[in-house]
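Undergrad: I need the structure of the sequence given here:
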Amino acid sequence: MKIGNIEFGQRPLFLAPMEDVTDIGFRMLCKRFGAAMVYTEFVSAEALVRSVKSTMNKLTICDEERPVGIQIYGRDVDAMVEAARMVEAAGPDLIDLNFGCPVKKVAGKGAGAGMLQNIPKMLEITRKVVDAVRLPVTVKTRLGWDSGNLIITELAERLQDCGIQALTIHGRTRAQMYTGQADWTLIGDVKRNPRIRIPIIGNGDITSAEDADNAFRQYGVDAVMIGRATFGRPWIFGEVAESSFGIPLTVSDKIDILLEQLRINVERIDEYRGILHTRRHLAATPIFKGIPDFRQTRIAMLRAETVEELTEILERVRVQLMT
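TA: So this is what the prediction gives:
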């Protein structure tokens, strides 16, 4: 599989761009465990154009995580074009346009999945961004706004005609948000369309090697993108790919990985925000499930304000799990 000049090999696994999740520490760990492509947290074009510091910080990438994409979202054509030029200057390997985020603060304002209700503007933004930058431009979107507007088959062709070099499709409508099961049928229809020449990346409910294998075999996608199943589980890429990373990881190994993620975040940001970035993963990681009477430990873990305090809690959990 290839996007622009980026070679990914066969059946690559991508890390989905997710706000407050795909910070640089997490991306580097996912890359280590087999993610072929990683993305930054999605970036507001309007905030980028206004040089909002917290948004500008999201453009920070490093060579160890390449290939890496930066994803932008917005509803204003000029802001999206200017933001794309700013992103290109940050040096990613590609620019992704977010036409799929379903949350109210994004889609409700006409950006993200909100663009599924304004296809002419979506296409205008796509064309103008493609024309404005030299990097490959890709798009991530959904099946349609709701079950009565499943437009992805035609939309994929129109986006391809705008010059994008790959399309990621999440197998839900905006109305579904993240409920129910992802429907891969239409993703497969897009991929089998003889008029589609660009790579099609499937996204939605991939949590195991069996899921990924089915996506590649049954629906023929060129790559699989993994999102929520990565929370607190950067090693999932090795598990899903059934790759060999030596001896299977123990729970103690996984705690070491989460502690490393904490250290990376603190070193690259600062102690306070580094801890905040790590908390979501600690809250969601599956390795703590089933531990008896864990509620108070979880609360303490999520309230910890220093690296020392959080490390001590995790070390106590390690001892508990190993006895």
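Undergrad: rest of the way, CA atoms for contacts and neighbours
TA: OK.
Undergrad: Can you point out the buried residues in whichever helix in the chain runs longest?
TA: When the chain is parsed with DSSP state H, its longest helix is helix 251-268. If you call a residue buried by 16 or more other CA atoms under 10 Å, then helix 251-268 has these buried ones: 252, 254-255, 257-259, 261-266.
Undergrad: out of the residues you listed, who's nearest residue 87?
TA: residue 265 (21.8 Å; CA to CA).
Undergrad: tell me the contacts of the closest one?
TA: Counting by CA atoms under 8 Å, 6 or more residues apart in numbering, residue 265 touches 23-25, 271, 273-275, 277-278.
Undergrad: Please generate a structure for the following sequence too, so the two can be compared:
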Amino acid sequence: MHIGPHLVSPPVVLAPMAGVSDRPFRQLCRRLGAGLTVSEMVSADRRLWDSRKTRLRLDHTGEPDPRSVQILGTDPRAMAEAARCNVERGARIIDINMGCPAKKVCGAQAGAALLRDETLVGRILEAVVGAVAVPVTLKIRTGWDLTRRNGIAVARIAEQAGIQALAVHGRTRACGYSGPVDYAAIRAIKQAVTIPVIANGDIDSPERARRVLDYTGADAVMIGRGAQGRPWIFREIAHFLTSGERLAPPSPLQIGRWVTAHLTQLYEFYGETAGVRIARKHLIWYSQHWPESAGFRARANAAESGRAQLLLVRDFFERLANEEPLAA
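TA: Purely as a prediction, here's the structure:
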């Protein structure tokens, strides 16, 4: 799949996730097989650009191209300015958020709330596309709720505005992240436009990725929660799409090395105090697939230094080294 001049290979993309897809996690996912990663959303509100959180989200040092940065807002001019700012800071693709279902975001009429105003959708997309020379992509849901599923209409507006790829989460905003994913809606959207479509929603295994691609006709899949605690899912999916065979699961020792590298990058990126705090949720995700891991999670949550966390990781995965491989 191409997004403008950029080849996305393999066609497996890390979803933008606030508080998760920061630079250390994006870099890890790229190393483990993701063809593209999308940043945490960056607000178009200039008043927030000097905050430490936004400064970190604008930092792409050491990331491989193409770098995709997601922006969030409701004002066409502000969104255009945010796009230009991020391109100046190294973005090679600008992604527009019209899919976030969070109450805080939708309460500000941003994210998925924009799907209720197709005229404004068109104005924002045209403003951003016209503001930058790099490709612009869009992430949406199938609609606001089950009575207002206008994903096809929005997809056509996007294509007309010059959007070069469209990621579709197969649920409405009202559905949040619960209930079945409407892959039929993604299929209908794919058939309605000629631009690349990326299927998103509950893709958590190589087999499901293959089924979703075959059923929807999508050009790529996007992985969100399925990568939390399991970033090697990207290489597993890539291998399965190419060979039709399951890749052997990584050993506990290999996982321990990846986790150690991830935590070390978190400490370097955020500073040790904040990095230790942020690492706790990742350690919960990394350990949740293993039996009898409650004690490890309790100790990981209590650890207050990077050294303590790294020792816990080493001991945990060394203990598992001779046990059964990670469950799928």
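Undergrad: Pull the distance from the longest helix of structure 1 to the chain's centre.
TA: 20 Å (CA atoms, centre = their mean, to the nearest Å).
Undergrad: Check which element follows it along the chain.
TA: helix 271-284 (DSSP states H and E).
Undergrad: picking that back up, could you check the angle the longest helix of structure 1 makes with helix 271-284?
TA: On the basis of axes from the mean of the first three to the mean of the last three CA atoms, to 10 degrees, helix 251-268 of structure 1 is oriented at 150 degrees to helix 271-284.
Undergrad: In which helix or strand does residue 140 of structure 1 reside?
TA: Going by DSSP H and E, residue 140 of structure 1 is part of strand 137-142.
Undergrad: That strand: average distance to aligned residues in structure 2?
TA: Following the fit onto structure 2, the mean deviation recorded for strand 137-142 of structure 1 is 0.4 Å by mean CA distance after the TM-score superposition for structure 1.
Undergrad: quick one: buried residues of that strand?
TA: Those would be 137-142, for strand 137-142 of structure 1 by 16+ other CA under 10 Å.
Undergrad: picking that back up, put the buried members of the contacts of residue 265 of structure 1 into a ChimeraX selection.
TA: Here is the ChimeraX command that picks out the buried ones among the contacts of residue 265 of structure 1, judged by 16+ other CA under 10 Å:
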select :23,24,25,271,274,275,277,278
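Undergrad: quick one: what's aligned to residue 314 of structure 1 in structure 2?
TA: In structure 2, residue 314 of structure 1 lines up with residue 313, judged by TM-score structural alignment.
Undergrad: Help me confirm that its match comes into contact with residue 260.
TA: Yes - Residue 313 of structure 2 is within contact range of residue 260, at 7.1 Å (criterion: CA atoms under 8 Å).
Undergrad: returning to what we had before: counterpart of the strand holding residue 140 of structure 1 in structure 2, which residues?
TA: Going by TM-score structural alignment: strand 137-142 of structure 1 matches residues 136-141.
Undergrad: quick revisit: have a look at how far, on average, the longest helix of structure 1 is from structure 2.
TA: Averaged out, helix 251-268 of structure 1 is 1.2 Å away (mean CA distance after the TM-score superposition for structure 1).
Undergrad: that older thread, chain center to the strand holding residue 140 of structure 1, what's the gap?
TA: 12 Å.
Undergrad: just stretch 90-103 of structure 1 next, same as before
TA: With CA atoms, centre = their mean, you get 9 Å for stretch 90-103 of structure 1.
Undergrad: Then stretch 314-324 of structure 2?
TA: 29 Å.
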